[in-house]
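In: Pasting the sequence and the predicted coordinates here, then a few questions.
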Amino acid sequence: MFIVLLAVTLGVSLLTAGVVVMFFRRPIRQILERIIGEQVGGAWQRFLTFSLFVVGVSAGVQIWKLEQYLQPQPIGPDGKTRVLTLDGPAVALEVYRTIIQVLQGMAWALLVFFVVALLAFVLVKRGEGRAASPSL
């Protein structure tokens, strides 16, 4: 059952990351083309897409969290341990947690990208403004 849970969380992570990438593909492309040009923008978009998938999967599939279903966990102050059961409700909770973690990780990655892109856009506009104004 553990292997099934691992496969399900990986699949859910990839699917969620794919949906997010699909929604942000066009805005990312437009921003990159505006800031660094059309030729280089395509390569950077592929790199950012890859990075978003890596962030999404690594945020969603947390091996240390899944290990609780294999390793004995302390359950009380007296030091008793037991392996948590992996049943339907536990799998549903793990799938829900995976979706939330993927979205959270990708939201942070996209926030960093858009903040850096905003700063780059301001610098590009500033450079265009100086190039357009005559020198005194």
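Out: That came in fine, so what should we check first? Keep in mind the model is a prediction, meaning the values are calculated, not measured.

In: hey, let's count contacts and neighbours off CA atoms from now on
Out: OK.

In: where do the strands sit along this protein?
Out: For the chain, applying DSSP state E gives strands covering 73-74, 81-82.

In: How much space separates Tyr96 from Leu32?
Out: 33 Å (Cα to Cα, to the nearest Å).

In: Settle it for me: which of these two has more neighbours?
Out: With neighbours defined as other Cα atoms under 10 Å, Tyr96 and Leu32 compare such that Leu32 has more, 22 against 14.

In: returning to that earlier point: just put the strands of the chain in CSV and tack on mean neighbour count.
Out: Shown next, in CSV, are the strands of the chain (neighbours: other Cα atoms under 10 Å):
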stretch, mean neighbour count
strand 73-74, 14
strand 81-82, 12
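
In: got another, please set it beside the one above:
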Amino acid sequence: MNTTLLQLAARAIRIMMLVISVFVLLRGHNQPGGGFIGGLLAGGGIVIYVIAFHTHQLLSKTLRAMAPLRVIGLVLALGSGVLGMVLGKSFLHAQWFNLNIPLLGTLHMGTPLLFDIGVYLAVTGVMVMVILLLMEDRKWN
């Protein structure tokens, strides 16, 4: 599967899918989209790139890089729910914060965004891991 045309297209597709996945992630709170769909798009972009440039070194590096995303995503999603309980509300009760960032000004953020980011990371990590492990099992070359 290592053709020049596929490799050229995979570079562009990976970048486009990652950018679109972040857009879908960030708009998902108020409109269709969110962490799950964004994670699928990001995982798809990574998998297309690995398929195009398939080497055992790239496969193992990608698997090692994706492993922590699953745990970080689950911790973020669970942490956003527990934060509501810590502050005296119910599990997954939305909490809102104002962050003062010097160059950007004040950002109004909440735990729903943390939950979506956690789902995004977990879905990306699991999807890429499952597909690449299936590729490795089939000995695709």
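Out: Ah, there it is. Fair warning: this is a prediction, and the values are worked out from it, not measured in the lab.

In: so what number do they get for TM-score?
Out: The TM-score (TM-score structural alignment, normalised by the length of the first structure) is 0.34; 72 aligned residues with a Cα RMSD of 4.1 Å.

In: still on that earlier bit, turn the strands of the first structure into JSON lines, including distance to Gly129 of the first structure.
Out: Below are the strands of the first structure laid out as JSON lines (distance: least, Cα to Cα, whole Å):
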{"stretch": "strand 73-74", "distance to Gly129 of the first structure": "62"}
{"stretch": "strand 81-82", "distance to Gly129 of the first structure": "67"}
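
In: now for those strands, which one comes closest to Ala109 of the first structure?
Out: With Cα to Cα as the measure, strand 73-74 is the member of these nearest Ala109 of the first structure (32.5 Å).

In: quick one: the helices in the first structure?
Out: 2-36, 38-60, 63-66, 88-132 (DSSP state H).

In: what does the second structure give?
Out: Under DSSP H, the second structure gives helices at 4-27, 35-52, 56-86, 111-138.

In: what angle do the shortest one and helix 111-138 make?
Out: Put plainly, it is helix 35-52 of the second structure. Here helix 35-52 of the second structure points in a direction 30 degrees away from that of helix 111-138 (axes from the mean of the first three to the mean of the last three Cα atoms, to 10 degrees).

In: same question, the first one
Out: Orientation check (the same axes, to 10 degrees): helix 4-27 of the second structure against helix 111-138 gives 150 degrees.

In: Helix 4-27 of the second structure packs against which elements?
Out: helix 35-52, helix 111-138 (3 or more Cα pairs under 8 Å, 6 or more residues apart in numbering; DSSP states H and E).
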